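Quick check, what structure comes out for this input:
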Amino acid sequence: MKNSTNNITKLILLHPNIQKQGSSNRLWLIALISCLTLAFLVILIYTRESISITVTNVAASSTTPSVNPPLSESIVKALLHYSSNSNNTEQMPYPDLKSISDVLGQCPSPCNFLVFGLTYEFLLWKALNHNGRTVFIDENRYYAAYMEEKHPEIEVYDVQYTTKISEMKEIIASVREQVHNECRPVQNLLFSDCKLGLNDLPNQLYEMDWDVILVDGPRGYWPEAPGRMSAIFTAGVLARSKKGGNGKTHIFVHDFNREVDSVSSDEFLCRENLVKSKDLLGHFVLERMDENSFQRLKALHIK
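From the prediction side, this is the model:
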């Protein structure tokens, strides 16, 4: 019985069918392992390539500045056309719009555009300077807040003016006396004690290199109105205190036919910097000045 049992055991262990099944299982296992290994290698190679492409794109985007292309000429013409053909009696005429638009179109990208006055054309200025920064300064805090809420894409700040048109002669005479002290043409307006210097704007605005400045506010229709003396003086200081860029700032003064605007421009922007004057618009180009040198402001005989 013992020998018989051993023989049976040997027969079972050495049966050909059992050996065939074992070989087949090993082949399937080897095939499965091979497939998994191949899949792992494919995933590894694909992942490495994806990471390499991502890193390359990030590096390229960090070294190459993103610049929006300028508006096409047809779009600019359409914007100017519809902005100058509405029924609003306070709108700026087409020739004035065109003059400012041309300068914005030639402005280095990105262009920094400062506008005194939240006027009818504010959305036009934002659109024409679509690849730059456009900042609006208005005297009415409630109107500024309302328009910013209604148009969240615009950047508006309010400022309090302390001048009166009826005091223009006295104010200009006072500034002339302080031209080498508080009312210097080159200074940090944040720490200015000059009555005409606006020093309550956000700090970041004084650090900006403004390429174009438009003075189209505040109001100036009656003797007690603030007029644009402070806006024009501040624009001149910002332009002369410019640190970077090409060293030049284009300043446009709207309603240039008014006495207060014309006299203040001649006094603080200087007549020799006037490149064009037609109807309601005066166009000045001011160059950066050295902090230690003062350009003598032209004294005018105000009648």
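
going forward, measure contacts and count neighbours with C-alpha atoms only.
Fine.

Now stretch 82-100: buried residues?
Within stretch 82-100, the residues that count as buried by 16 or more other Cα atoms under 10 Å are 83-84, 92-93, 96-98, 100.

Nearest to residue 76, out of the residues you listed: which one, please.
residue 98 (9.3 Å; Cα to Cα).

just the strands in the stretch 51-200 of the chain please.
According to DSSP state E, counting those that start in this stretch, the stretch 51-200 of the chain carries its strands in the segments 112-116, 133-138, 155-158.

what helices or strands is the first one leaning on?
Counting contacts by 3 or more Cα pairs under 8 Å, 6 or more residues apart in numbering; DSSP states H and E, strand 112-116 is packed against strand 133-138, strand 212-215.

compare with the first, here's sequence two:
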Amino acid sequence: MKTGAKFIVLHPSIHKPGGGGALVVALSHRTWLLVLLLFFAFTFGFTLITIRDATRTSRPNRSATAKAATDAPLPRPVFDALLHYASINDTASGRMSSAELKSISAVLRRCAAPCNFLVFGIAHETLLWNSLNYNGRTVIVDESSYLVSKLEEKHPRIEAYDVQFTTKVSELHPLMAHYRLQKKNECRPVQNLLFSDCKLAINDLPNHIYDVPWDIILIDGPRGYFPAAPGRMTAIFTAGVLARSKRGGVDKTHVFVHEIEREVEKLCSDEFLCRDNLVETKENLGHFVVSKMTAARGFEFCPTPIHHSHRN
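Modelled structure (predicted):
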């Protein structure tokens, strides 16, 4: 008797290890695992960003706080202490008296920060001016490149420049005669000093100095105490032009002239800063308040010209 044909059905997924079904299952598990990892990573990142933004919103702006602290004026006790110690032994040669220091510091204290303070001459008080004008801009101009380099070496944060004062004390009257001939041209009270050919103008400072709206200018240099020394005629003339040609800032500029009892300082202050603008004299310090003007107002520095006796 014949038996029927037998069929053997093979199942590769059962008899072969690592079959296709197992591979599908393994891939499916890995995909879900990857999805879960991405989900947790996204959730963690989103939470971190949300917390950081909330913290920024709730906390004060540190940069703004730091800037506000930096822009704050010098505390009154510190200001007074600096002024006090600078006034000690004020009888030493070349130093300002206590009354003179207080006259300048009072204006510095009232000056709205930032205050722009231009000083002609390196002196005992140089560091004091830079400190009292805290958060302001103090620029020192001196005749000595050596003193300027030493100042910058010891105090690199101080802005200082040397300038060549080519005029001498003995040349006062010839220079004033030159001014009177050129006051409607090169020696006008309103002009761009950088391009001036007036013999009394200082035109070799860094260009940006002429664009600063100076609030206070102190003339305490160059030396000017003997005939062959550089005179202060050019410094006083330049201060008068800077004040009248001022761009921006307040309309008035405080100009202080030290040792105003000397001939050069007195005559040039009368001519270029004007007696009508003299608000105070403290010992040997003259304090002028000069208003800016337009070129259309004329060629006279002073509304009431001063007539001096001239030497031959």
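
Kindly provide the TM-score of these chains.
For these two chains in superposition, a TM-score of 0.84 is obtained (TM-score structural alignment, normalised by the length of the first structure); 292 aligned residues with a Cα RMSD of 3.5 Å.

Out of the buried residues of stretch 82-100 of the first structure, which sit inside helices?
Under the assignment DSSP state H, the buried residues of stretch 82-100 of the first structure contribute 83, 96-98, 100 to helices.

Please name whichever of the strands of the stretch 51-200 of the first structure is nearest to residue 200 of the first structure.
strand 155-158 (9.1 Å).

quick one: that closest one aligns where in the second structure?
The alignment of strand 155-158 of the first structure onto the second structure (TM-score structural alignment) spans residues 159-162.

And that stretch against the first structure, how far off on average?
Compared with the first structure after fitting, stretch 159-162 of the second structure has a mean deviation of 0.9 Å; criterion: mean Cα distance after the TM-score superposition for the first structure.

Report the separation between residue 87 of the second structure and residue 15 of the second structure.
106 Å (Cα to Cα, to the nearest Å).

Likewise for residue 290 of the second structure?
Counting by Cα to Cα, the gap from residue 290 of the second structure to residue 15 of the second structure is 108 Å.

Name the residue in those two with the higher neighbour count.
residue 290 (25 against 9; other Cα atoms under 10 Å).

Quick one: residues contacting the more buried one.
Residues near residue 290 of the second structure by Cα atoms under 8 Å, 6 or more residues apart in numbering: 240, 243-244, 252-255, 273, 277.

of the residues you listed, closest to residue 146 of the second structure?
Of the contacts of residue 290 of the second structure, the one sitting nearest to residue 146 of the second structure (Cα to Cα) turns out to be residue 255, at 26.4 Å.

Quick one: map that closest one onto the first structure.
Superposed on the first structure with TM-score structural alignment, residue 255 of the second structure falls opposite residue 251.

For its match, give its distance to residue 268 of the first structure.
Residue 251 of the first structure is 11 Å from residue 268 of the first structure, by Cα to Cα.

More neighbours: which of those two?
With neighbours defined as other Cα under 10 Å, residue 251 of the first structure and residue 268 compare such that residue 251 has more, 29 against 23.

quick one: that one and residue 283 touch, right?
Yes - using Cα atoms under 8 Å, residue 251 of the first structure makes contact with residue 283 at a distance of 5.9 Å.

What's residue 278 of the second structure aligned with over in the first structure?
Aligning on TM-score structural alignment places residue 278 of the second structure opposite residue 274 in the first structure.

just checking, its match touches residue 281?
No - counting by Cα under 8 Å, residue 274 of the first structure does not reach residue 281; the two are 10.8 Å apart.
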